[in-house]
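Asker: Sequence and predicted structure are below.
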Amino acid sequence: MNSSAKTIRQSGRIVVHVFVTLFAFVMIYPVLWMLSSSLKDTTEIFTHAHQLIPLKWNFDNYVNGFKGFAGISFSVFFKNSFIITILSVIGTVISSTMVAYGFARIRFKWAPFWFGCMMLTMMLPGEVLMIPQYIFFHKIGWINTFLPLIVPAFFGGAFFIFLTTQFLRGIPKELDESAYIDGCDKYQIFIRIMVPLLVPAIITVSIFKFYWTWDDFFSPLLYLNSPKLATVSLAIKNFSDPTMKTDWGAMFAMSILSLVPIVVVFFVFQKYIVEGISTTGLKG
């Protein structure tokens, strides 16, 4: 009886592993297809689209793609994306942690009301804010600059504030009281005690903000007019020109390169992603 039960469990595990493997292949197939297409000639991409292994390996797609367009190298677009993304991450981390500390640790009048107002902003569709924001940035002369893509991050984000607040509420308040007894004020408690304890939440916020900013296409399309200021996502779209012959191989090659920072960040910090999400979800 024990041997038969053990055999059933092993068979069940095999079935589960086979199913998970097949499901993972289905999920990753578009990336594999794009990687394969980045190594094919343009004609082969469409005539042998079902084949993942190229008939002829064409690494020139990466060379031609990195040359960019309009005399602008693709390294310029990567630089623009990194500038916008890194500064946005820094602004989001600073503002969100400070606001979350205020909601979680400082008592002030109507705190639940203001916290509720902050949460309600998460329900506003981006389309509702798009036109007023564009008019505002146009009035102050920020169009065709990085400022509309960076400065708003320094005023916090509702989702990140909520996530950090939940994490802070799980930290015992006895730490604050002990610090008060030792002579620390609210600012010293935040810098010396809370910030080191907030590292998992800060890394989680940084990763999500990095992903969302790096992949953002619509905002750069809306605010950036000069080709020299284009981000990676915007530059990849510009490879496709319906009025001329599109170099699909080069476009897919640059699409693969655009995934490299995201993949690197994920594999380096995946432990912190799970830890940050689990702790912010279970505590509070």
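Answerer: Right, received. Where do you want to start? Residues are numbered from 1 along each chain as shown.

Asker: make it CA atoms for all contacts and neighbour counts henceforth
Answerer: Will do.

Asker: Which element, helix or strand, includes the most centrally placed residue in the chain?
Answerer: In the chain, the C-alpha nearest the mean C-alpha coordinate belongs to Tyr211, at 1.2 Å (CA atoms, centre = their mean). Secondary structure assigned from DSSP states H and E places Tyr211 in helix 199-215.

Asker: now Val195
Answerer: When elements are defined using DSSP H and E, Val195 is found to belong to helix 195-197.

Asker: Can you list the buried residues in that helix?
Answerer: Residues of helix 195-197 classed as buried: Val195 (neighbour count, 16 or more other CA atoms under 10 Å).

Asker: circling back to that earlier point, what's the helix or strand just after the helix holding Tyr211 packed up against?
Answerer: If you walk from helix 199-215 toward the C-terminus, the next helix or strand you reach (DSSP H and E) is helix 218-223. Contacting helix 218-223 under the criterion 3 or more CA pairs under 8 Å, 6 or more residues apart in numbering; DSSP states H and E are the following elements: helix 147-150.

Asker: try this one next to it:
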Amino acid sequence: MNVIIGRWAAIRHHLFLTVFSFIMLYPVIWWIGASVKSNAELTLPSLWPRNPQWSNYSKGWFSLSGVSFTKIFANTFWMEIWIVLGAVITSTLVAYGFARINFRFKRLWFAVLISTMMLPGQVLIIPQYILYNKFHFVNTYVPLILPFWFGGGAFFIFLLIQFIRGIPRELDEAAKIDGCSTYGIYYHIILPLIRPAVVTVAVFTFLWSWQDFYSQLLYLSSPVKYTIELALNMFLEQGWQVEWGQLLAMSLISIIPSIIIFFSAQKYFVEGIVTSGLKG
């Protein structure tokens, strides 16, 4: 009797999860079906069209005037590589300095760093734009990349500091006895032990900068330099009739890199969120 009750409970559990998963995935399923629909079929309630327009993908890839999505993806990935590298390198260095090195006014500067997390980003838009414009950086990738090479962000620094503080200082002292320098300890001891946090920083940076439509719209004006977000917006600016199927097809392709990166780094990403250093 207990076996039957246990099996029935398991069936109800799996049935609930299946139904709930379908509810959560319904927008994605609709998105996939809509990407192969014509404009006329988009108004119909069916999830899948009667005559799938697979050409939406090929037409959408080359639909933008003067530039294809091959160039768009190349621009975006080139920018993302430098952004992620800058965030990882500088945030780990700054966090290592705050967590392990004693210097004058350390607490004051740490308080200043944390206070920047409460500063609205909108406050910085105008002064940053004026500064970049004076240096002739507008319509280049520099304004989008450069901020990540100066610490990577207070949130990432704070996250990494918590990880580094969880690493026993005895490891640093043992490395010093063996003749390891300050930067040697950072590279050979600290970095390998905070790998989950580093991966978390890289994933978050990639996802946030990949979807940063506003900054890209503010600083990039040439279509040949456009990123994914700006290219998708161009579908809405080409004329009175928007090809929604092509737009949805390209937007579906645009999320594939994010999905691949997230699931590839899921092990370290989850560990970086849950843990906060070494476990004694």
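Answerer: Thanks, I have the structure now. A quick note: this is a predicted structure, and the numbers were derived from the prediction, not measured.

Asker: that older thread, by how much does the helix holding Val195 of structure 1 deviate from structure 2 on average?
Answerer: Compared with structure 2 after fitting, helix 195-197 of structure 1 has a mean deviation of 1.6 Å; criterion: mean CA distance after the TM-score superposition for structure 1.

Asker: Likewise for stretch 268-279 of structure 1?
Answerer: Between stretch 268-279 of structure 1 and the corresponding residues of structure 2, superposition yields a mean separation of 1.0 Å, by mean CA distance after the TM-score superposition for structure 1.

Asker: start and end residues in structure 2 for that stretch, please.
Answerer: Mapping stretch 268-279 of structure 1 onto structure 2 (TM-score structural alignment) gives residues 264-275.

Asker: So which residues of the stretch 51-200 of structure 2 form helices?
Answerer: 55-61, 69-100, 106-115, 122-134, 142-145, 154-165, 169-177, 182-185, 191-193, 195-210 (DSSP state H, counting those that start in this stretch).

Asker: Where in structure 1 does the fifth one fall?
Answerer: Counting by TM-score structural alignment, helix 142-145 of structure 2 falls onto residues 147-150 of structure 1.

Asker: same thing with the longest one?
Answerer: Aligned by TM-score structural alignment, helix 69-100 of structure 2 corresponds to residues 74-105 of structure 1.

Asker: Quick check: that stretch compared with structure 2, mean distance?
Answerer: After superposition onto structure 2, the mean distance of stretch 74-105 of structure 1 to its aligned counterpart is 0.6 Å, using mean CA distance after the TM-score superposition for structure 1.

Asker: on that earlier part again, can you pull the buried residues of the helix holding Tyr211 of structure 1?
Answerer: Burial within helix 199-215 of structure 1, assessed by neighbour count using 16+ other CA under 10 Å, is assigned to 200-207, 209-211, 213-215.

Asker: Ok, stretch 272-280 of structure 2 next?
Answerer: Neighbour-count burial for stretch 272-280 of structure 2, with 16+ other CA under 10 Å as criterion, is recorded at Gly272, Ser276, Gly277.

Asker: Roughly how far does the counterpart of Leu47 of structure 2 in structure 1 sit from Ser36 of structure 1?
Answerer: Taking TM-score structural alignment, the alignment pairs Leu47 of structure 2 with Leu52 from structure 1. Counting by CA to CA, to the nearest Å, the gap between Leu52 of structure 1 and Ser36 of structure 1 amounts to 5 Å.

Asker: Please say which of those two ends up with more neighbours.
Answerer: Set side by side, Leu52 of structure 1 and Ser36 show more neighbours around Ser36, with 21 against 17, by other CA atoms under 10 Å.

Asker: Looks to me like the more buried one is in a helix.
Answerer: Yes. According to DSSP: H, G, I helix; E, B strand; the rest coil, Ser36 of structure 1 belongs to a helix.

Asker: show me what contacts the aligned residue in structure 2 for it?
Answerer: With TM-score structural alignment as the criterion, Ser36 of structure 1 lines up with Gly33 in structure 2. The neighbourhood of Gly33 of structure 2, defined by CA atoms under 8 Å, 6 or more residues apart in numbering, consists of Leu47, Trp48, Pro49.

Asker: returning to what we had before: which bit of structure 2 covers the helix holding Tyr211 of structure 1?
Answerer: Residue correspondence for helix 199-215 of structure 1 in structure 2, counting by TM-score structural alignment: residues 195-211.

Asker: contacts for that stretch?
Answerer: By CA under 8 Å, 6+ apart, the surrounding residues in contact with stretch 195-211 of structure 2 are 76, 80, 83-85, 87-88, 92, 156, 159-160, 163, 228-229, 258, 261-262, 265, 268-269, 271-273.

Asker: List buried residues within the residues you listed.
Answerer: Restricting the contacts of stretch 195-211 of structure 2 to buried positions leaves 76, 80, 83-85, 87-88, 92, 156, 159-160, 163, 228-229, 262, 268-269, 271-272, with burial counted as 16+ other CA under 10 Å.

Asker: and Leu44 of structure 2, how many neighbours does it have?
Answerer: A total of 11 residues lie near Leu44 of structure 2 under the criterion other CA under 10 Å.

Asker: Figure out how far stretch 17-33 of structure 1 is from the centre of its chain.
Answerer: 22 Å (CA atoms, centre = their mean, to the nearest Å).

Asker: before we move on, what about stretch 226-236 of structure 1?
Answerer: Relative to its parent chain, stretch 226-236 of structure 1 has a centroid offset of 18 Å by CA atoms, centre = their mean.

Asker: Now do it: distance from first to last residue.
Answerer: Using CA to CA, the end-to-end distance of stretch 226-236 of structure 1 comes to 15 Å.

Asker: which parts of that stretch are buried?
Answerer: Buried residues in stretch 226-236 of structure 1, counted by 16+ other CA under 10 Å: Pro227, Lys228, Leu229, Ala230, Thr231, Val232, Ser233, Leu234, Ala235, Ile236.

Asker: which of these lies closest to Asn61 of structure 1?
Answerer: Sorting the buried residues of stretch 226-236 of structure 1 by distance to Asn61 of structure 1 puts Ile236 at the head of the list, at 13.3 Å, by CA to CA.

Asker: and the closest one, what pairs with it in structure 2?
Answerer: Checking TM-score structural alignment: Ile236 of structure 1 goes with Leu232.

Asker: Now that match: which helix or strand?
Answerer: Taking DSSP H and E as the criterion, Leu232 of structure 2 maps to helix 228-234.

Asker: Mean distance of the very next helix or strand once past that helix to its aligned residues in structure 1, please.
Answerer: The first helix or strand that comes after helix 228-234 of structure 2 along the chain, using DSSP H and E, is helix 244-254. Superposing on structure 1 and averaging over aligned pairs (mean CA distance after the TM-score superposition for structure 1), helix 244-254 of structure 2 comes out at 0.5 Å.

Asker: Thank you, goodbye.
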